[in-house]
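Novice: sequence-free structure coming up:
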């Protein structure tokens, strides 16, 4: 189990790295790479919760996907730091947009994934 979580988390972290490299933050721009991986992780989380509720995935698979994949893919700390950096550099609108877009889209796709997978 530990190796499964480790492998899934490591692979997801590499995906996060590649997405962040492909979509770098530019002056005055939103950190889209972090937004994308956080929203994708929320969708995966919602789907896994829905599947687990109806016993379509085992507890072990649930743990590997939520702890490993979502833990390695999503970047709450990076998102927090980048949002603060936007505010500190005077890009308040981008910071507020990053905050609200990530929260709104994250909750939206997590809920949708849960409902669709139930």
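Specialist: Looks like it arrived, so ask away. No experiment lies behind these values; they were computed from the predicted model shown. Numbers count the residues shown, from 1 in each chain.
Novice: hey, let's count contacts and neighbours off CA atoms from now on
Specialist: Noted.
Novice: Let me know the outermost residue of the protein.
Specialist: Computed with C-alpha atoms, centre = their mean, the maximum C-alpha offset from the centroid of the chain is found at residue 90, amounting to 25.6 Å.
Novice: show me the contacts for residue 50.
Specialist: 113, 114, 115, 116, 117, 118 (C-alpha atoms under 8 Å, 6 or more residues apart in numbering).
Novice: Excluding chain neighbours, give the residue nearest to the last one in space.
Specialist: Spatially, and ignoring its direct neighbours in sequence, residue 118 is nearest to residue 50 (4.6 Å; C-alpha to C-alpha, 6 or more residues apart in numbering).
Novice: How about the residue nearest the centre of the chain, nearest residue that isn't a chain neighbour?
Specialist: Per C-alpha atoms, centre = their mean, the C-alpha nearest to the average position across the chain is that of residue 38, at 2.2 Å. Across the structure, with C-alpha to C-alpha, 6+ apart as the measure, the residue nearest residue 38 apart from its sequence neighbours is residue 74 (4.8 Å).
Novice: next, the one to line up against it:
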């Protein structure tokens, strides 16, 4: 039950952060490409890579498994899960296609896939760098 609360708390914070970030970007970039969702998914993927790598390092350093698990649940599953929104990205691509903007739909779909995977890799790289000899 405690793990569920940890995920819920992280998810609530992530969803609130997504709402704020997406809203700010949408207010500055009207129409066309869905930059708010794109930025949220890229930064969230980066954080997933970073947090996952740092959790691995904590395990390697002997931090108890239960503590590492709670951190992963709170940060990766909860916070990042509530923050990222790949379902919205898909809906936005479909809407772009339905409105005849096929190039933007394709750019959103493929761009999101390529850039989020790259961002997760960069997060993992940074986690390894921050972990020093333990990464």
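Specialist: Looks like it came in fine. Remember, predicted model here, so these are calculated numbers, not experimental data.
Novice: Now check structure 2 for the residue matching the residue nearest to residue 38 of structure 1.
Specialist: For residue 74 of structure 1, the equivalent position in structure 2 is taken to be residue 84, counting by TM-score structural alignment.
Novice: now swap in residue 93 of structure 1 and tell me
Specialist: For residue 93 of structure 1, the equivalent position in structure 2 is taken to be residue 103, counting by TM-score structural alignment.
Novice: helix, strand or coil for the residue nearest to residue 33 of structure 2 when sequence neighbours are not counted?
Specialist: Excluding the flanking residues, the one nearest residue 33 of structure 2 by C-alpha to C-alpha, 6+ apart is residue 104, at 6.3 Å. State at residue 104 of structure 2, reduced to three classes by DSSP: H, G, I helix; E, B strand; the rest coil: helix.
Novice: so what's residue 104 of structure 2 up against?
Specialist: Residues in contact with residue 104 of structure 2 (C-alpha under 8 Å, 6+ apart) are 32, 33, 93, 96, 97.
Novice: ok, it to residue 31 of structure 2 distance?
Specialist: Residue 104 of structure 2 sits 11 Å away from residue 31 of structure 2, taking C-alpha to C-alpha, to the nearest Å as the criterion.
Novice: Which stretch of structure 1 lines up against stretch 113-127 of structure 2?
Specialist: Aligned by TM-score structural alignment, stretch 113-127 of structure 2 corresponds to residues 103-117 of structure 1.
Novice: Now do residue 44 of structure 1 against residue 12 of structure 1, distance only.
Specialist: Counting by C-alpha to C-alpha, the gap from residue 44 of structure 1 to residue 12 of structure 1 is 12 Å.
Novice: any common contacting residues for the two?
Specialist: Contacts common to residue 44 of structure 1 and residue 12, judged by C-alpha under 8 Å, 6+ apart, are residue 70.
Novice: all helices for structure 1, in order.
Specialist: 2-22, 32-53, 59-63, 71-73, 76-88, 92-117 (DSSP state H).
Novice: Figure out how far stretch 114-124 of structure 2 is from the centre of its chain.
Specialist: Mean-position distance between stretch 114-124 of structure 2 and its chain equals 10 Å (C-alpha atoms, centre = their mean, to the nearest Å).
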